[in-house]
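>>> Here you go, sequence then predicted model.
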Amino acid sequence: MGKAKYLSAVEQGMVVGARRTGLSVSRTATLLCFSCSTFYQELPHKLTEQDRQLLKCVLHKNHLSSVTTLTTEYQTASGSNVSTKTVRRELHEMGFHGRAATHKTKITMHCPNSLLEW
């Protein structure tokens, strides 16, 4: 793996300007001759550390809820307007991942009656 390239203040300004005009990340990267992964390393978090702590508290109260439910509960608790995509991204970065158990067939031993009488 190569070393991560961090953008200078001028380059960051060019990226922000291009993104505010409505260009996608990939189109901006092509125009400015950067890789898309460079942009994703540079993107700031939308939530502050206090917001993350509040999100973690909301999650621990309702850890079986869906992301949309968590988002609405977080919005009412914090008063900020964030999308479900932002909440999902922040939860992934904090180490929380949604997992569902697989349904497994029940395996039982089938014995004829003659073997049970032994």
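Thanks, I have the structure now. Numbering: from 1, shown residues only.

>>> From here on, just use CA atoms for contacts and neighbour counts.
OK.

>>> What are the contacting residues of the helix or strand that E73 is a member of?
Taking DSSP states H and E as the definition, one finds E73 inside helix 67-78. The contact list for helix 67-78, computed with CA atoms under 8 Å, 6 or more residues apart in numbering, reads 51, 54-55, 58-59, 62, 81-84, 87-88.

>>> That one: how far from the chain's middle?
For helix 67-78, the separation from the chain centroid amounts to 15 Å (computed by CA atoms, centre = their mean, to the nearest Å).

>>> List the buried residues of it.
For helix 67-78, a neighbour-count test (16 or more other CA atoms under 10 Å) marks 67, 70-74 as buried.

>>> A further structure is provided below for comparison with the first:
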Amino acid sequence: MTELGQSMLKRTVRRSHQLSAESIAKDLQTSCGLQISTTTVRRELYGMGFHDQTAASKPYITKCNAKQQMQWCKACRHWTQNGT
């Protein structure tokens, strides 16, 4: 893929906020006239740092830590901004 095609691909992804390779390929075909396969779109997006997984929240709190945090919160619930 040429640099012009890569810049068009980046602009399309940033503008539409969609990461479906099929819809991006169709959008590039209609707006820019580029004939590009969905496999090429996927490969280029992966090379640019766009991956097919979303970030998941992983708090890593064990039962022991949760219990200790709750005890600390209960012990400190009467604190004020003055420190008394």
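Good, I have the coordinates. This structure is a prediction, so every number in the text was calculated from the model and none was measured.

>>> what stretch of the second structure does the helix holding E73 of the first structure fall on?
Aligned by TM-score structural alignment, helix 67-78 of the first structure falls on residues 21-32 of the second structure.

>>> What distance do you get for the most centrally placed residue in the first structure to E42 of the first structure?
With distances taken as CA atoms, centre = their mean, R89 lies nearest the centre of the first structure, 2.1 Å away. Computed as CA to CA, to the nearest Å, the R89 of the first structure to E42 of the first structure distance reads 15 Å.

>>> As CSV, the contacts of helix 67-78 of the first structure with secondary structure would be great.
Formatted as CSV, those follow (DSSP: H, G, I helix; E, B strand; the rest coil):
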residue, secondary structure
D51, helix
L54, helix
L55, helix
V58, helix
L59, helix
N62, coil
N81, coil
V82, coil
S83, coil
T84, helix
V87, helix
R88, helix
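
>>> Whichever of the residues you listed end up buried, select them in PyMOL.
To isolate the buried members of those in PyMOL, using 16+ other CA under 10 Å:
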select buried, resi 55+58+59+84+87+88
